[in-house]
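[1] quick check, what structure comes out for this input:
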Amino acid sequence: MIEWAIAASVAVVAASGLYLASSRDLISIAVGLALLGSAVNLFAFAAGRLEQAAPPLLAAGAAAPPGLVANPVPQALVLTAIVIGFAFACFAIALALALAAHDERADADALELAEPPARANGDPGELP
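    Model (predicted):
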């Protein structure tokens, strides 16, 4: 039963992230990308098994418990991805807010300074 709830949560978070990432507002794009990262983290965590298991740590001299032992690798990977995703989200939101303060709007279509200059004949320019 819990597998369906986690799968539905991944779908809702991913759909929300895609909706926000397809927006024109830079802050919404940054939040949408953060939500997509959270959906990937939730999926990776769910892929590492969702069941009761013994902790992977053993006391000195203790024998391994019979039955399932939790796999610590997916948990460690997700924890690392959460930290990296949080840093990326903070940087992206700070960058979007700085661009919004500079241009008084946070519209992705209004980023004309990011485009290369036009050629002499009027054709769009290309980056070197």
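[2] switch to C-alpha atoms for all contacts and neighbour counts from now on
    Fine.
[3] with adjacent residues omitted, what lies nearest to the residue nearest in space to the middle of the chain?
    Geometric centre of the chain, nearest residue: Gly37, 1.6 Å, by C-alpha atoms, centre = their mean. Nearest non-adjacent residue to Gly37, counting by C-alpha to C-alpha, 6 or more residues apart in numbering: Gly85, 6.4 Å away.
[4] for comparison, sequence B:
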Amino acid sequence: MEVLVATAVGVLTAGGIYLVLRQHTFPVILGLALLSYAVNVFLFATGRLAFNLPPIYSDGAVSYTDPLPQALVLTAIVISFGMTAVVVMIALSAYLSAKDDRIDMTPDAGDGA
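    Below is the predicted model of the structure:
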């Protein structure tokens, strides 16, 4: 189980980094979303991958899972959703003003630089 989750985190991270390095805004936004999903899965996996264990220690429980990573992941999901919405609106306004979604990193010839 741990190998599967570690592979999923690696694939999400690699895909996210690949998309962030693109030169159009929409793949960059998708790459940021994939990176946030990779971080969420990693944080969730830090709470021990176990089945049918209670999240809080009780008298009859042999073992328990840590509820802190679960709370961190829930908080991270809300924050990443809000961040994605803001970035999409900024990218949409930039696209509507420039009529192009290409990210140009070269200086203009008229800047004198």
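[5] ok so, going back, separation between the residue nearest to the centre of the first structure and Ser23 of the first structure?
    Using C-alpha to C-alpha, to the nearest Å, one gets 17 Å for the distance from Gly37 of the first structure to Ser23 of the first structure.
[6] that older thread, can you verify the residue nearest to the centre of the first structure is assigned to a helix?
    Yes - if the criterion is DSSP: H, G, I helix; E, B strand; the rest coil, then Gly37 of the first structure is within a helix.
[7] what's the match for it in the second structure?
    Following TM-score structural alignment, the counterpart assigned to Gly37 of the first structure within the second structure is Ser36.
[8] its match and Ser80 touch, don't they?
    Yes - in this structure, Ser36 of the second structure is within contact of Ser80 by C-alpha atoms under 8 Å, at 6.7 Å.
[9] longest helix of the second structure?
    Criterion DSSP state H: the longest helix present in the second structure is helix 67-98.
[10] so how far does it sit from its counterpart in the first structure?
    With mean C-alpha distance after the TM-score superposition for the first structure, helix 67-98 of the second structure departs from the first structure by a mean of 0.7 Å once superposed.
[11] so which bit of the first structure is that helix matched to?
    Helix 67-98 of the second structure covers residues 72-103 of the first structure once aligned (TM-score structural alignment).
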